[in-house]
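Engineer: The following block contains a protein sequence and its predicted model.
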Amino acid sequence: MANPIITDAKERMTKAGDALQRDLQNIRAGRANAGILNRVQADYYGAMTPISQMASITVPEARVLLITPYDKTSLDAIEKAIYASDLGLTPSNDGSSIRLVIPQLTEERRKELAKDVKGEAENAKVSVRNVRRDAMDTLKKQQKASEITEDDLHDLEDQVQKATDAGIKNIDAIAKDKEEELLNI
């Protein structure tokens, strides 16, 4: 039977990788990706609403996002929200939809974004290591309280370490994929 501490640690390490993947979606790679608008919210009848809930977002060309609002009256609010966001993109409003042209990244900017990816990956690794530390502490407390034997403690510590190694390997793979996406022209 799997120990609940190990199961919880594995789950939390997986969530660290998932969070890294979500964070890396917001780093644009010179290609249109609807994910860059995930955190942009517009004022829709007094409520801040994600653009993805107010409009359909399509990718008609490799470097163009087309935002077509379900309610045409929200077009100006969406445009203002994109201007106010930190995306650095200028929306082009044609009266019924908004086009966002993603500029081609310079080599210098690509390398800068690759460094950002490494920083995000390092933060995710720290999270995984914190989960390992918490699990190890809990296991040692159980052993001191005579809930598990010393042999069980060593076996469970090995399982935690294997889960940690797998979690870090997963994070490295996610970061490597994103770096390759950024650095390939």
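Structural biologist: Sure thing, it's come through.
Engineer: okay, CA-based contacts and neighbour counts for the rest of this
Structural biologist: OK.
Engineer: Which residue ranges of this structure form helices?
Structural biologist: Using DSSP state H, the helices of the chain run over 4-25, 51-54, 75-84, 107-144, 150-183.
Engineer: so which of the ones you listed gets nearest residue 45?
Structural biologist: Residue 45 lies closest, by C-alpha to C-alpha, to one member of these: helix 75-84, at 9.7 Å.
Engineer: Comparison target below:
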Amino acid sequence: MIADVLSETEARMDRAVEAAKEDFSTVRTGRANPQMFQKILVEYYGTPTPLAQLASLTNVEARTIVISPYDKSALKAIEDAIRNTPNLGANPTNDGNIVRVTMPELTEERRKEYVKLARSKGEDAKVHVRGIRRKAKDDLDALKSEIGEDELVRAEKELDALTRAHVDAIDEALKRKEAELLEV
């Protein structure tokens, strides 16, 4: 029973760390990265659709992404969705066949804003991991009548070690992202 609670908790925490890393990849750095466009939703025939399902994204230069839609009628919608995405700072151009997005150079001030955004995403991820820990603690407390006090204390120590390891993994990913953002 304890092992089930701990293994489920570890799996959920692993997913939370992966989600945090994915979130960090959407924060813009000095170079263009197709990952930055993964969470953009395009209004396609009245339905918000992820950009990756509507077009192929190609990184042609360090700061340029070419978006080739599968359906040319979606060009204008893709261009509008990119232009209206906050924190991207991109100005797309549409030549009738593709959308070309050239990312502007990052100023020091903009880099610091992105670091703040990354830290905010990191803190959200850590809060999520702590929420998973809280639920697992409640599940362990519910088992208190079936298991001994010593087993419960041991399980809580394992839970704390799991939580610490996952929070450290988020901090490490955040540190790498900050270094990448501040690199000129």
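Structural biologist: Done, it's in. Just so it is clear, the model here is predicted, and its values are computed rather than measured.
Engineer: Let's have the helices of structure 1 in a markdown table, adding mean neighbour count and distance to residue 62 of structure 1.
Structural biologist: Shown next, in a markdown table, are those (neighbours: other C-alpha atoms under 10 Å; distance: least, C-alpha to C-alpha, whole Å):
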| stretch | mean neighbour count | distance to residue 62 of structure 1 |
| --- | --- | --- |
| helix 4-25 | 18 | 16 |
| helix 51-54 | 19 | 19 |
| helix 75-84 | 19 | 20 |
| helix 107-144 | 17 | 17 |
| helix 150-183 | 17 | 14 |
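Engineer: Adding distance to residue 67 of structure 1, write the ones you listed out as CSV.
Structural biologist: Listed next are the helices of structure 1 as CSV, based on distance: least, C-alpha to C-alpha, whole Å:
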stretch, distance to residue 67 of structure 1
helix 4-25, 18
helix 51-54, 9
helix 75-84, 9
helix 107-144, 25
helix 150-183, 24
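Engineer: Which of these sits closest to residue 99 of structure 1?
Structural biologist: Short answer: helix 75-84, nearest of the helices of structure 1 by C-alpha to C-alpha, at 9.8 Å.
Engineer: Contacts for that closest one, please.
Structural biologist: Applying C-alpha atoms under 8 Å, 6 or more residues apart in numbering, the contact partners of helix 75-84 of structure 1 are 40-44, 51, 69, 89-91, 93, 95-98.
Engineer: and the residues you listed, which are buried?
Structural biologist: For the contacts of helix 75-84 of structure 1, a burial check counting by 16 or more other C-alpha atoms under 10 Å picks out 40, 41, 42, 43, 44, 51, 69, 91, 97, 98.
Engineer: what's the closest non-adjacent residue to the one residue sitting closest to the centre of structure 2?
Structural biologist: Nearest to the geometric centre of structure 2 sits residue 23, at 1.2 Å (C-alpha atoms, centre = their mean). In this structure, residue 23 of structure 2 finds its nearest non-sequential neighbour in residue 121, 7.0 Å apart by C-alpha to C-alpha, 6 or more residues apart in numbering.
Engineer: Keep only those of the contacts of helix 75-84 of structure 1 that are in strands.
Structural biologist: Among the contacts of helix 75-84 of structure 1, the ones falling in strands (DSSP state E) are 41, 42, 43, 44, 69, 91, 93, 98.
Engineer: List the residues that contact the fourth one.
Structural biologist: If you count contacts by C-alpha under 8 Å, 6+ apart, residue 44 of structure 1 has them with 74, 77.
Engineer: measure stretch 91-103 of structure 2 end to end?
Structural biologist: Stretch 91-103 of structure 2 has an end-to-end distance of 7 Å (criterion: C-alpha to C-alpha, to the nearest Å).
Engineer: Just the residues contacting it, thanks.
Structural biologist: 31-32, 63-69, 72, 75-76, 78-79, 82-83, 89-90.
Engineer: for stretch 23-35 of structure 1, same thing?
Structural biologist: Contact with stretch 23-35 of structure 1 is made by 36-38, 57-59, 61-65, 101-105, 110, 113, 117, 120, 178, 181-182, as judged by C-alpha under 8 Å, 6+ apart.
Engineer: Fine, thanks again, bye for now.
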